[in-house]
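> dropping the sequence and predicted coords here.
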Amino acid sequence: MTVSRTQRQTKTRTTALACLGLVVGMTALAFAFVPLYDLFCKATGYDGTPLRGTAASGPASQDRMVVHFDTNVAPGLPWRFQPETPQIEAQLGATQTVFFRVTNTGTAPSTGIATFNLQPGLTGGYFVKVQCFCFNEQTLQPGETMDFPVVFYVEPGIKADSNTRDLTEMTLSYTYFASKNGQPQAALAAPTRTRPN
């Protein structure tokens, strides 16, 4: 059986269109992956992403967890950044407030934006932030200091989860980056760790 030239051209065109559709679909999926993954992490607390919510409404537990606070400033942003305390012992289910102080040590106004992470990553699904300065641009004048609160609670269910019930500590880590158009400008170098004096 011989295939006519027209039939070969039709098959070639169909194959080319299918391949083009596959490339376009994969490209669209690649662009959609980042926001979808971000939504998934925010909804589930996966990979150390704290949940967002309202103030704790259930009863507090007698259990406690030590929450450490780690602050970093990316190279190129002349800021000093530190928590009011390096750690607290948080009662599970009770709302806590901790302030963070940021000072522009440079000679010109500068704008920064903070990102965050929680470790161990499994604790992200139980750490609920009620109020946070993260992902909000802050502009500081030379020498200006501002205090920003973080209001949070740790869900008592962390002790019922077989993966997290033996944990006694977690670390909430923030990094300030120089900001441009509301987006952090990550430097190639590692963040500079700052500690309270």
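Nice, I can see it.
> all contacts plus neighbour counts: C-alpha atoms, from now on.
Fine.
> where do the helices sit along this structure?
Using DSSP state H, the helices found in the chain span residues 5-44.
> take the one below as the second:
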Amino acid sequence: MEKISAIARLSQLNRQLGYKLLVIVAMALAFAYGLVPLYDVLCRVTGLNGKTENVAVSAQSRVDTSRWVEVSFTSNVMPGLAWSFHPVQSSIRVHPGKIETVTFIARNMANETVAGQAVPSVSPGKASEYFKKIECFCFQRQDLKAGESREMPLRFYVSPDIPDDVKALTLSYAFYSAIK
């Protein structure tokens, strides 16, 4: 009788441990899920990692025609994504406040439809809060059919509030494979 009682007690303890472990796993998943938006907010507030705010503008802001800012464009395709991706022009000179449009070309080199997501970064970091994207392919996942090429426009402006000592900035895109 004591043997059955001990087995029942051990079984009850194992169930309790299993429930506790399930709660810990659920909490860890919720914590990991919550880190992404927290990281985005931190980057947006601090300019960390060159993240910029997605900005929609109803009217063009004031244009500072007294100065120029050189904006360079770079691109990378991360391993696992069979794409080629590059800007049509490597740089442009802009007047702060003037809305500009540049184009990037993406091509799927795979024999199947592949989805990708672009992640932007602006350097120097202090310039990131002054780089405002109005329309960008990076706002959503991009699906390209096998062999398909696509022009991807980027509409942006550099805020006229950018410090005078920032005369050049670089916008880099890294394209990652996106889960379907």
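Ah, there it is. Given the structure is predicted, the values throughout are model-derived calculations rather than measurements.
> counterpart of residue 73 of the second structure in the first structure?
Using TM-score structural alignment, the partner of residue 73 of the second structure in the first structure is residue 69.
> count the residues that sit near its match.
For residue 69 of the first structure, the tally of surrounding residues (other CA atoms under 10 Å) stands at 21.
> list the contacts for it?
83, 85-87, 171-174 (CA atoms under 8 Å, 6 or more residues apart in numbering).
> OK, contacts around the residue nearest the centre of the first structure?
Centroid check for the first structure by CA atoms, centre = their mean gives residue 116 as the closest residue, at 4.2 Å. By CA under 8 Å, 6+ apart, the contact set of residue 116 of the first structure is 49, 134, 172-175.
> so what does it match up with in the second structure?
For residue 116 of the first structure, the residue aligned by TM-score structural alignment is residue 120.
> and for residue 95 of the first structure?
Per TM-score structural alignment, residue 95 of the first structure is aligned with residue 99.
> equivalent analysis for residue 13 of the first structure, please.
Checking with TM-score structural alignment, residue 13 of the first structure has no match.
> now do residue 13 of the first structure against residue 7 of the first structure, distance only.
Distance, residue 13 of the first structure to residue 7 of the first structure, using CA to CA, to the nearest Å: 10 Å.
> circling back to that earlier point, pipe the contacts of residue 116 of the first structure into CSV and attach neighbour count and distance to residue 43 of the first structure per row.
Shown next, in CSV, are these (neighbours: other CA atoms under 10 Å; distance: CA to CA, whole Å):
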residue, neighbour count, distance to residue 43 of the first structure
49, 26, 9
134, 16, 17
172, 20, 18
173, 16, 19
174, 22, 20
175, 22, 22
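> in strands only, show me those.
172-175 (DSSP state E).
> from those residues, which is closest to residue 144 of the first structure?
residue 175 (18.7 Å; CA to CA).
> my read: that closest one touches residue 79, true?
No. In this structure residue 175 of the first structure lies outside contact range of residue 79 using CA atoms under 8 Å: 11.0 Å.
> between the two, which contacts overlap?
residue 73.
> residue 149 of the second structure and residue 175 of the second structure: what is the separation?
15 Å.
> quick one, which of those two is more surrounded?
Legend: neighbour count by other CA under 10 Å for residue 149 of the second structure and residue 175, higher for residue 175 (25 against 16).
> which non-adjacent residue is nearest the more buried one?
Excluding its sequence neighbours, the residue lying closest to residue 175 of the second structure (CA to CA, 6 or more residues apart in numbering) is residue 118, at 4.3 Å.
> the one you found reaches residue 178, doesn't it?
No. Using CA under 8 Å as the test, residue 118 of the second structure is too far from residue 178 to be in contact (9.2 Å).
> between these two, who's got more neighbours?
When residue 118 of the second structure and residue 178 are compared for neighbours, residue 118 comes out ahead with 22 against 15, by other CA under 10 Å.
> next one: that one from residue 85 of the second structure, what distance?
10 Å.
> with residue 109 of the second structure instead?
Distance from residue 109 of the second structure to residue 85 of the second structure, by CA to CA: 11 Å.
> more crowded one of these two?
Using other CA under 10 Å as the criterion, residue 109 of the second structure and residue 85 rank with residue 85 on top: 22 against 18.
> does residue 176 of the second structure really touch residue 78, like I thought?
Yes. Under the criterion of CA under 8 Å, residue 176 of the second structure makes contact with residue 78 at 5.4 Å.
> which one of these two is surrounded by more residues?
In this view residue 176 of the second structure and residue 78 are compared by other CA under 10 Å, and residue 176 has more residues nearby, 20 against 13.
> show me what contacts the more buried one?
Contacts of residue 176 of the second structure by CA under 8 Å, 6+ apart are 77-81, 116-119.
> quick one: the strands in the first structure?
According to DSSP E, the strands that the first structure contains are 51-52, 64-73, 79-83, 87-91, 96-104, 110-119, 127-131, 138-140, 145-154, 169-180, 183-184, 192-194.
> onto which residues of the second structure does the last one map?
Equivalent residues of strand 192-194 of the first structure are lacking entirely in the second structure, counting by TM-score structural alignment.
> that's all I had, so thanks and see you.
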